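Asker: sequence and predicted structure, then a few things I'm wondering about:
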Amino acid sequence: MRANFKMQRLFIDAPLAPGAAIEAGSDHFNYLINVLRMQEGGEVLVFNGRDGEWTARLVQPSRKKLILDVVSQTRPQDPLPDLHYLFAPLKVGRLDYIVQKAVEMGAGLLQPVMTQHVQGKITSLERLQANVVEAAEQCGVLAVPEVAAPVKLKDLLERWPADRRILFCDESDAGSNPLPILQGIHERKLALLIGPEGGFSEEERHLLRSLSFVTAIPLGPRILRADTAAVAALAVVQATIGDWSASPG
């Protein structure tokens, strides 16, 4: 079922059910009352990543208190997408961008990976998770992905489950068309690995290509920035072997 983009959507970290009365936190109070100028009796859509999406009516028992009165469910809960997004952190700003785009493009887990040439760093998982929530609110997403703690590439690969294939975007690949490679992949459990702005080191590239659960793919004839490569790779994977290619239910 498609999201209703005519109504404001809010992520609420509380159980949602008919008749639930949830006091709005200061951020939601300020946004709804002072920024949007909503009045008592107005309605918003709320979700928590567990209980689906619900209509909630605004009740303001006092000038400084706002209650979200949960009325009825508008959409049942979606499962988390099963595509894992592995990425080398970029500098602030562009890092926020790739996190938001990964959510929009159907990633179910976001895993920062520290590589030899990484230029950015993760200073706050809370900030990245807030970006995830914001993207989910804006794009009608119900299943909210988790941002995992950063891990070194070598450590990640040493404990990687062999039943989940990693699609490794290799900027040095001699080919330019990823479609024939992707069409030959039959596993449904997938992860997409995007390197840093400076690319993977030769040591990292050799390690990745030596593993049976890793498949290298090119991303076309052009040199792409890491944030552009992330969106391009997610799009081609989803369109070829991901949830965009699934038959309508």
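Answerer: Received it, and whenever you're ready, just let me know what you need. Residues are numbered from 1 along each chain as shown.
Asker: from here on, just use CA atoms for contacts and neighbour counts.
Answerer: Fine.
Asker: any idea which helix or strand carries Val236?
Answerer: Taking DSSP states H and E as the definition, Val236 sits inside helix 226-240.
Asker: quick one: distance of that helix to the chain centre.
Answerer: Relative to its chain's centre, helix 226-240 lies at 13 Å (Cα atoms, centre = their mean, to the nearest Å).
Asker: and the residue nearest the centre of the chain, what does it touch?
Answerer: In the chain, the residue lying closest to the centroid (Cα atoms, centre = their mean) is Val103, at 2.4 Å. Contacts for Val103 (Cα atoms under 8 Å, 6 or more residues apart in numbering) come out as 132, 135-136, 145.
Asker: just those residues: which are in strands?
Answerer: Members of those lying in strands (criterion: DSSP state E): none.
Asker: buried only: go through those residues for me.
Answerer: When the contacts of Val103 are checked for burial by 16 or more other Cα atoms under 10 Å, the buried set is 132, 135-136, 145.
Asker: which one of those residues sits closest to Leu125?
Answerer: Closest to Leu125 out of the buried ones among the contacts of Val103 is Val132 (10.5 Å), distances taken as Cα to Cα.
Asker: of the contacts of Val103, closest to Val70?
Answerer: Among the contacts of Val103, Ala136 lies closest to Val70 (Cα to Cα), at 19.5 Å.
Asker: any idea how far the closest one lies from Glu146?
Answerer: Distance, Ala136 to Glu146, by Cα to Cα, to the nearest Å: 12 Å.
Asker: ok, which stretches of this structure are strands?
Answerer: Using DSSP E, the strands of the chain run over 9-11, 21-23, 43-47, 53-62, 65-75, 83-87, 107-114, 146-147, 151-152, 165-169, 190-194, 214-217.
Asker: among those, which is nearest Ile33?
Answerer: Using Cα to Cα, the strands of the chain put strand 65-75 closest to Ile33, at 8.7 Å.
Asker: what about stretch 215-225, how long is it end to end?
Answerer: End-to-end distance for stretch 215-225: 21 Å, by Cα to Cα.
Asker: buried residues of that stretch, list them for me.
Answerer: 215-220.
Asker: turn these into CSV, including distance to Ala14.
Answerer: Below are the buried residues of stretch 215-225 laid out as CSV (distance: Cα to Cα, whole Å):
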residue, distance to Ala14
Thr215, 40
Ala216, 42
Ile217, 41
Pro218, 43
Leu219, 41
Gly220, 44
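Asker: quick check, nearest of those residues to Gly25?
Answerer: Leu219 (43.9 Å).
Asker: ok, structure two:
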Amino acid sequence: MLPSMGEARYRKRMNRSDPRLYVPASETAFVEGQTIPLPSGQAHYLGNVMRQGVGSAVRVFNERDGEWAAEIASLKKDKGSVLLHRCERTPAPTDGVELLFAPLKRDATELVIRMGTELGVTRFRPVVTERTNTHRLNLERLSLIATEAAEQCERLDIPEILPPESLRVVLAGWPDDRPLFAALERRPGEDAGVQAAALLIGPEGGFSEAEVELLRRHAAVHALSLGPLVLRAETAVCAGLSRLAARAEDAARG
């Protein structure tokens, strides 16, 4: 039984265009009839950007509690709360891979985070290569972009974004039994039967010859061909993730 409006009326008001908000898991699990506070900034977004008010239908979610139908219980300036009605989707892990990529210029890096989130990346690991153009990342902003992308694409979790590390350091600690597919230009792909745990995309200008040799010698690394054309790094991310997803689907079908 819904505490503030009839079930039929509430269901009529709920639709897929209702605002969808990520509310991080707290010490208390979501339960029907519970009122939970909104994170800082969400109240402003609902009231001033989405033009919503008390009683408006929303959806809230996180990786532990799943996705819940709710309504705005209070909304004032930068504070607000929502009343939980029912669980619409139970928690489920995202079926994706870890993405290792050389940081790019700001707009390109943000595009990589957005597209990667929509394509199911479970973790972003920026790696600094010999030809990396930038070494500074605003991790807080990138996390916000990943959150917004998750809200839009209807996934339940937010991918982790790690601080940048040297490619050589990452490879030195990479397990031999965790397949890492590297997009290497003009090199044939290998091992069609191996399922990738992670994807590596290099910088504009590609990997240096020393880095290519380092990758070729690592037991976990497999070459992934993205075709005969040379792609921009952000395009290669999209193409590589799509290619690995298609491989996984083919393997699942047998």
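Answerer: The structure has been received and is ready for your questions. Keep in mind it's a predicted model, so treat the numbers as computed, not measured.
Asker: ok, back up a step: closest one of the buried ones among the contacts of Val103 of the first structure to Leu45 of the first structure?
Answerer: Taking Cα to Cα as the measure, Leu45 of the first structure lies nearest Ala136 of those, at 12.4 Å.
Asker: quick one: that closest one and Glu104 touch, right?
Answerer: Yes: using Cα atoms under 8 Å, Ala136 of the first structure is in contact with Glu104, at 7.3 Å.
Asker: translate the residue nearest to the centre of the first structure into the numbering of the second structure.
Answerer: Aligned counterpart of Val103 of the first structure in the second structure: Thr117 (TM-score structural alignment).
Asker: repeat that for Tyr31 of the first structure.
Answerer: In the second structure, Tyr31 of the first structure lands on Tyr45 (TM-score structural alignment).
Asker: and for its match, the neighbour number?
Answerer: For Tyr45 of the second structure, the neighbour count with other Cα atoms under 10 Å is 16.
Asker: same check, this time on the one 3 residues further on
Answerer: With neighbours defined by other Cα under 10 Å, the count for Asn48 of the second structure comes to 13.
Asker: ditto for Ile33 of the first structure
Answerer: Residues lying near Ile33 of the first structure (other Cα under 10 Å) number 17.
Asker: ok, the closest residue to it other than its chain neighbours - how many residues close by?
Answerer: Spatially, and ignoring its direct neighbours in sequence, Ile33 of the first structure is nearest to Gln39 (7.1 Å; Cα to Cα, 6 or more residues apart in numbering). Close neighbours of Gln39 of the first structure, defined as other Cα under 10 Å, add up to 13.
Asker: circling back to that earlier point, roughly how far apart are the match of Val103 of the first structure and Arg86 of the second structure?
Answerer: 26 Å.
Asker: and what of Ser225 of the second structure?
Answerer: For Ser225 of the second structure relative to Arg86 of the second structure (Cα to Cα), the value is 45 Å.
Asker: next: Glu98 of the second structure.
Answerer: 32 Å.
Asker: more neighbours: these two, which one.
Answerer: The neighbour comparison of Glu98 of the second structure against Arg86 (other Cα under 10 Å) goes to Glu98, with 21 against 17.
Asker: that one matches what in the first structure?
Answerer: By TM-score structural alignment, Glu98 of the second structure lines up with His84.
Asker: equivalent analysis for Ala223 of the second structure, please.
Answerer: Using TM-score structural alignment, Ala223 of the second structure lines up with Ala216 in the first structure.
Asker: count of neighbours near the aligned partner of Gly198 of the first structure in the second structure?
Answerer: Here Gly198 of the first structure is matched to Gly205 in the second structure, going by TM-score structural alignment. When neighbours are defined as other Cα under 10 Å, Gly205 of the second structure has 13 of them.
Asker: so what's Gly205 of the second structure closest to, chain neighbours aside?
Answerer: Spatially, and ignoring its direct neighbours in sequence, Gly205 of the second structure is nearest to Arg131 (6.9 Å; Cα to Cα, 6+ apart).
Asker: and that neighbour, how far from Leu99 of the second structure?
Answerer: Counting by Cα to Cα - Arg131 of the second structure and Leu99 of the second structure are separated by 18 Å.
Asker: which of these two has more residues huddled nearby?
Answerer: Leu99 (27 against 14).
Asker: isn't that one up against Val127?
Answerer: No: using Cα under 8 Å, Leu99 of the second structure is not in contact with Val127; the gap is 9.9 Å.
Asker: ok, now which ones touch Gly42 of the first structure?
Answerer: By Cα under 8 Å, 6+ apart, the residues touching Gly42 of the first structure are 57-58.
Asker: isn't Val237 of the second structure up against Arg114?
Answerer: No: the criterion here is Cα under 8 Å, and Val237 of the second structure misses it with Arg114 at 11.0 Å.
Asker: which of those two has more residues huddled nearby?
Answerer: Legend: neighbour count by other Cα under 10 Å for Val237 of the second structure and Arg114, higher for Val237 (27 against 21).
Asker: could you measure from Asp65 of the second structure over to Glu32 of the second structure?
Answerer: 12 Å.
Asker: ok, those two, which is more surrounded?
Answerer: The neighbour count for Asp65 of the second structure versus Glu32, taken as other Cα under 10 Å, is higher for Asp65 (22 against 16).
Asker: what's the match for the more buried one in the first structure?
Answerer: Using TM-score structural alignment as the criterion, Asp65 of the second structure maps onto Asp51 of the first structure.
Asker: excluding chain neighbours, give the residue nearest to its match in space.
Answerer: In space, Asp51 of the first structure is closest to Gln77, 5.6 Å off (Cα to Cα, 6+ apart).
Asker: residues near the one you found, how many?
Answerer: Residues near Gln77 of the first structure, counting by other Cα under 10 Å, number 17.
Asker: pull the number of nearby residues for the counterpart of Ala232 of the first structure in the second structure.
Answerer: Matched by TM-score structural alignment, Ala232 of the first structure corresponds to Ala239 in the second structure. By other Cα under 10 Å, 17 other residues sit near Ala239 of the second structure.
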